[in-house]
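J.: Sequence first, then the predicted structure, then my questions.
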Amino acid sequence: MTMPEEDTNVMRAVRALENGASSVRLRAAMAVGTSPDPRFVDKLIERCAVEPEFFVRDMLTWALTRHPASVTVPRLLDELRSERAQARSQALHTLSKIGDRRAWPAITRALLTDADDEVARSAWRAAVGLVPEGEEAGLAAVLATQLGRGARETRLSLSRALVALGEVIVPILRAAMAGPDARVRQHAIVTERLLRDPDAGFEFAVEEAKRLVALGETGQEG
């Protein structure tokens, strides 16, 4: 029995998404996004968890955003419980791009404090984009527990997430500035500097924070 041409095209696209050449996988993801079909969703999500190339993963995410949220969001929420870090981080990234606020309850404290930096960064970005009005302070309090974490990229990502929440972060940062950990104090100062002067630049803010911490100051105003 001959397979219908439509099913043959689906199978061809699925095979292309698994091709050994990243250029072929990229074109396949672009083609799937250009002509969305719910039958592709599971495969796209499966590939997000294992795709080694960033630019292909980004195209996979784009392809998923082209499909109905009613189909993609439940599957992406399932991925947040995956043992594979890349599956969790890419699902969070995709949910942030879709912007469906039904995903908010699934962005748990466990994800916001995930041991994997890429998962945590993706969770921070998604949470800031999806947080309901009135819950910003609670989110900021959880994010503040991560101050001082990781290398430059992680610290910058956290500062950006906190700054995006606005003035609600100020008392939380002030409390962190008074804490015993110099790294946390420095990161809190950097973040407040960026809130007050977004054009200052992260490196400038870091150098200023180092100076203040070395002097035993916090930069707090009366």
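T.: All right, it came through fine.
J.: Please count neighbours and contacts with C-alpha atoms only from this point.
T.: Fine.
J.: quick one: contacts for Ser157?
T.: Contact partners of Ser157, counting by CA atoms under 8 Å, 6 or more residues apart in numbering, are 121, 124.
J.: how does it look with 7 Å?
T.: By CA atoms under 7 Å, 6 or more residues apart in numbering, Ser157 lies in contact with Arg121.
J.: secondary structure element for it?
T.: helix 152-164 (DSSP states H and E).
J.: in that helix, what counts as buried?
T.: Neighbour counts over helix 152-164 (16 or more other CA atoms under 10 Å) mark 154-164 as buried.
J.: chain center to it: distance?
T.: Computed by CA atoms, centre = their mean, to the nearest Å, the chain-centroid distance of helix 152-164 equals 11 Å.
J.: ok, then the element right after it?
T.: Beyond helix 152-164 in the direction of the C-terminus, DSSP H and E gives the next helix or strand as helix 170-177.
J.: and the closest residue to His187 other than its chain neighbours, how many residues sit next to it?
T.: Distances taken as CA to CA, 6 or more residues apart in numbering place Gly148 nearest to His187, at 5.5 Å, with adjacent residues excluded. Using other CA atoms under 10 Å, Gly148 is surrounded by 19 other residues.
J.: okay, pairing it with this:
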Amino acid sequence: MLIGEVARRSGVSTRMLRHYDALGLVRPTGRTVGGYREYSAEDVRRIFHVESLRSLGLSLKQIGLALEDPAFTPSALVGDLIRWTEDRLEREQELLKRLRAVDASAPTGWQGVLRIVELMQGLDSTSAARRQQAVLARPESVAVPAELLAGAVLSESDPHVAGALCWALARSRGDGVAMLAAGVRSEDVDIRRRAVRAIAGMSEAPGATVVLAEALGDPDTTVREHAALALGRRGVTAAVPTLVGMVVEGSHDVDAAEVLGTLSRDPGSADRITTSLVDALAARTADPAMRIRVAQALVELSGTTVPEVLRQLTHDDDRAVALVASAFVAVLEERFAEDRADEGS
């Protein structure tokens, strides 16, 4: 069968068939008297074999190895194809994300498009300083899609860059909290932590309290603690159990005690907080270090029963606990005297 007939039946152009011949992939078995290529039935089957492998994404060099190398196994070939395809899809997904980000910015001219592309390239840098600079150097006139900033926040590991991104997200036109909320529900604990930290910093944003309240039930301690601190500063008493637990465990206990003190200004919450801390003191696991932390938290509270609890601690078996409690009792008495003096003036 001559090359023209093979091309017509196989759908492979004569130019490609000559290229296959030059590479040694499919060489015609014979030649006519006039020197024309003549393909046998086996040659045609090999052409279809080459085309099948090409359809899977193999290069011509890889096809040559697959056809000639006895050690080139189908399982290895398929495994390589899977990895190459996954890499290609990842690159195409990244390209799609970039195109959508540019489209979402609603650019009116090429200058706006170039600014967004420049920002995305800066955020892809391996240098944290360059990523931060890319965010902070953005001109005010360039509208950056909130989706782009939120996605960068959830993937950013450097706290300084994350802070700059959160600042930019808060100033963007989109609903940053709604876009970060998906991160709070991520299976990746690092993403959940970043999302909660970012939302905690958006104190005035609508919807933040609802998302943070959901995070109080997170299985990760760090996520719960960040949510509790942010909610407590907003006056949400649902955070009290987590905040008390932070004091007991010694995890950001100073911050937790400060927030509990703010919440205790509400008379209805003061007794509840004091009772929770007293219950912790009564637990068998209340070691001296923990009793000192509880005492430090109690002195921040506004409850009327606090002085009596601290006086009881002045008789603690551990000398360090007793001394700390005595010092706090003196602080409360001084505070009480100053309040009385202010009332009389």
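T.: Here it is on my side, so go on. From a predicted model like this one, the values you see are computed outputs, not experimental measurements.
J.: Counterpart of the residue nearest to His187 of the first structure over in the second structure?
T.: With the correspondence set by TM-score structural alignment, Gly148 of the first structure lines up against Val248 in the second structure.
J.: CSV please, covering the buried residues of helix 152-164 of the first structure and showing distance to Asp78 of the first structure.
T.: As requested, the buried residues of helix 152-164 of the first structure are exported to CSV (distance: CA to CA, whole Å):
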residue, distance to Asp78 of the first structure
Thr154, 25
Arg155, 28
Leu156, 28
Ser157, 25
Leu158, 25
Ser159, 28
Arg160, 27
Ala161, 24
Leu162, 27
Val163, 29
Ala164, 27
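J.: which one among those gets closest to Arg196 of the first structure?
T.: Val163 (9.1 Å; CA to CA).
J.: show me what contacts the aligned partner of that closest one in the second structure?
T.: Aligned by TM-score structural alignment, Val163 of the first structure pairs with Gly261 of the second structure. Gly261 of the second structure makes contact with 300-302, according to CA under 7 Å, 6+ apart.
J.: likewise Ala16 of the first structure?
T.: Contacts for Ala16 of the first structure (CA under 7 Å, 6+ apart) come out as 24-25, 28.
J.: That one maps to what in the second structure?
T.: So, by TM-score structural alignment, Ala16 of the first structure is matched to Gly122.
J.: mean deviation of the helix or strand harbouring that match from the first structure?
T.: For Gly122 of the second structure, the element it lies in under DSSP H and E is helix 110-123. Overlaying the first structure shows helix 110-123 of the second structure at a mean distance of 1.5 Å from the equivalent residues (mean CA distance after the TM-score superposition for the first structure).
J.: separation between the match of Ala16 of the first structure and Asp318 of the second structure?
T.: From Gly122 of the second structure across to Asp318 of the second structure, the span is 57 Å (CA to CA, to the nearest Å).
J.: what does Arg15 of the second structure give?
T.: Relative to Asp318 of the second structure, and taking CA to CA, Arg15 of the second structure is found at 93 Å.
J.: More neighbours: the two, which one.
T.: Asp318 (14 against 11).
J.: give me every residue that touches that one.
T.: With CA under 7 Å, 6+ apart, Asp318 of the second structure has these contacts: Pro288.
J.: Map it across to the first structure for me.
T.: Using TM-score structural alignment, Asp318 of the second structure pairs with Ala214 in the first structure.
J.: In the stretch 151-300 of the second structure, what residue spans correspond to helices?
T.: According to DSSP state H, counting those that start in this stretch, the stretch 151-300 of the second structure carries its helices in the segments 159-171, 176-184, 189-200, 208-215, 221-233, 240-249, 253-263, 267-282, 288-298.
J.: Distance to Glu334 of the second structure added to those, as JSON lines?
T.: Formatted as JSON lines, those follow (distance: least, CA to CA, whole Å):
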{"stretch": "helix 159-171", "distance to Glu334 of the second structure": "40"}
{"stretch": "helix 176-184", "distance to Glu334 of the second structure": "44"}
{"stretch": "helix 189-200", "distance to Glu334 of the second structure": "35"}
{"stretch": "helix 208-215", "distance to Glu334 of the second structure": "37"}
{"stretch": "helix 221-233", "distance to Glu334 of the second structure": "27"}
{"stretch": "helix 240-249", "distance to Glu334 of the second structure": "25"}
{"stretch": "helix 253-263", "distance to Glu334 of the second structure": "18"}
{"stretch": "helix 267-282", "distance to Glu334 of the second structure": "21"}
{"stretch": "helix 288-298", "distance to Glu334 of the second structure": "16"}
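J.: of those, which approaches Lys61 of the second structure most closely?
T.: Closest to Lys61 of the second structure of the helices of the stretch 151-300 of the second structure is helix 189-200 (CA to CA; 41.7 Å).
J.: now stretch 97-108 of the first structure: how far from the chain's centre is it?
T.: Put simply, stretch 97-108 of the first structure sits 11 Å off its chain's centre (CA atoms, centre = their mean).
J.: Would you mark the buried spots in it?
T.: Buried-residue list, stretch 97-108 of the first structure, by 16+ other CA under 10 Å: 97-99, 103-104, 107.
J.: how about a markdown table for those residues, with distance to Leu139 of the first structure added?
T.: Below are these laid out as a markdown table (distance: CA to CA, whole Å):
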| residue | distance to Leu139 of the first structure |
| --- | --- |
| Lys97 | 19 |
| Ile98 | 20 |
| Gly99 | 17 |
| Ala103 | 15 |
| Trp104 | 11 |
| Ile107 | 10 |
